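1. A predicted structure for the sequence below; I have some questions about it.
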Amino acid sequence: MFIKKDLTQKEKRHRRIRKKIIGTDDKPRLSIYRSLNHLYAQLINDITGKTILFLSTNSKEFKKVAPSYGNIKAAEALGERFANLAISKGVKEVVFDKGGYPYHGRIKAFAESARKTGLQF
């Protein structure tokens, strides 16, 4: 049986981006993961290796706020809620890691909503 070891194009893009982007205490890395049905966002301090904040469209507190979870409206609501939580934790500037995804659709809606709420990147 043959095991394929080649990386997909998305994985190659993500590794190339991650070489350049580093989150610190002052500017943590805002990492996005997009699955077929959900969006996941987290703030990461790469120096200490700790996650500062995590929120997804799959979490219980988000499901109370937004009834839908896999579309652009949900991404906008997630971006707004995420930015509010980040600002309440004292984070105002972040480094945006779009995870190898194109800046389009749900990723763009999340980013613009977070910027509009007051998060700078």
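-> Ah, there it is. Residues are numbered from 1 along each chain as shown.
2. CA atoms for contacts and neighbours, from now on please.
-> Fine.
3. Let's check: the centremost residue of this protein is which one?
-> residue 32 (2.5 Å; Cα atoms, centre = their mean).
4. and it, that's in a strand?
-> Yes - counting by DSSP: H, G, I helix; E, B strand; the rest coil, residue 32 is part of a strand.
5. elements contacting the longest helix seen in the chain?
-> The single longest helix within the chain, with elements called by DSSP state H, is helix 72-88. Judged by 3 or more Cα pairs under 8 Å, 6 or more residues apart in numbering; DSSP states H and E, the packing partners of helix 72-88 are strand 50-56, helix 106-117.
6. ok now whichever helix or strand comes after the shortest one, how far from the chain's centre?
-> Scanning the chain past strand 50-56 towards its C-terminal end, the next helix or strand to appear is helix 60-65 (assignment: DSSP states H and E). With Cα atoms, centre = their mean, to the nearest Å as the basis, the distance from the averaged C-alpha position of helix 60-65 to the chain average is 17 Å.
7. and helix 60-65, which residues are buried?
-> Neighbour counts over helix 60-65 (16 or more other Cα atoms under 10 Å) mark residue 62 as buried.
8. take a look at this one as well, against the first:
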Amino acid sequence: MHRKDKVEARQRRKRRIRKKIQGTQNKPRLTVFKSIKQIYAQLVDDTEQRVLTGISTLNKEVQAGLKSGGNNDAAKKVGEAIGKKALGLGITEVVFDRNGFKYHGRIKALADGAREAGLKF
């Protein structure tokens, strides 16, 4: 499968998923994006169309002690950090948006980290 085909397939999956899920103020959407070197997570309120908070492997608090931002350990650390930030905002439940990526590897590690921090999906 060529790179262009992979990206288009992910975009189709993303659109199909986004039609079905929506975040609110009380239960925001936890959306994830991954690149080769980094992983990003944001809490989004779709009713007001605003980002409540976000974190990535580029943040200094997450980077401490990591060799690379593109592995499962980094993803788990980002998940734990977004979970702590959400609990600080009074958010305990989220809707998980894997953004068209397969629920495997770094995406799964991030979700597990967020669950361990106390978020419910």
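-> Structure's in. What do you need? Since the structure is predicted, the reported quantities are computational estimates derived from the model, not experimental observations.
9. one step back: which residues are in contact with the longest helix of structure 1?
-> 39, 41, 53, 55-57, 62, 66, 68-69, 92, 105-107, 109-119 (Cα atoms under 8 Å, 6 or more residues apart in numbering).
10. Pull up the aligned stretch in structure 2 for it.
-> Counting by TM-score structural alignment, helix 72-88 of structure 1 falls onto residues 72-88 of structure 2.
11. and the nearest residue to residue 92 of structure 1 once chain neighbours are set aside, how many neighbours?
-> Distance criterion Cα to Cα, 6 or more residues apart in numbering; nearest residue to residue 92 of structure 1, sequence neighbours excluded, is residue 119 at 5.3 Å. Per other Cα atoms under 10 Å, the neighbour tally for residue 119 of structure 1 reads 21.
12. Could you do residue 105 of structure 2 as well?
-> 11.
13. okay, and stretch 43-56 of structure 2 goes to which residues in structure 1?
-> Taking TM-score structural alignment, stretch 43-56 of structure 2 hits residues 43-56 over in structure 1.
14. ok, back up a step: where does the residue nearest to the residue nearest to the centre of structure 1 when sequence neighbours are not counted sit: helix, strand or coil?
-> The shortest distance from residue 32 of structure 1 to any non-neighbouring residue, by Cα to Cα, 6+ apart, is to residue 41 (4.7 Å). Assigned by three-state DSSP, the conformation of residue 41 of structure 1 is strand.
15. how much space is there between residue 41 of structure 1 and residue 58 of structure 1?
-> Distance, residue 41 of structure 1 to residue 58 of structure 1, using Cα to Cα, to the nearest Å: 11 Å.
16. can you check residue 88 of structure 1 too?
-> 21 Å.
17. the more surrounded of those two?
-> Using other Cα under 10 Å as the criterion, residue 88 of structure 1 and residue 58 rank with residue 58 on top: 14 against 10.
18. Quick check: chain neighbours aside, which residue is closest to the more buried one?
-> That would be residue 38: by Cα to Cα, 6+ apart, it lies 6.4 Å from residue 58 of structure 1.
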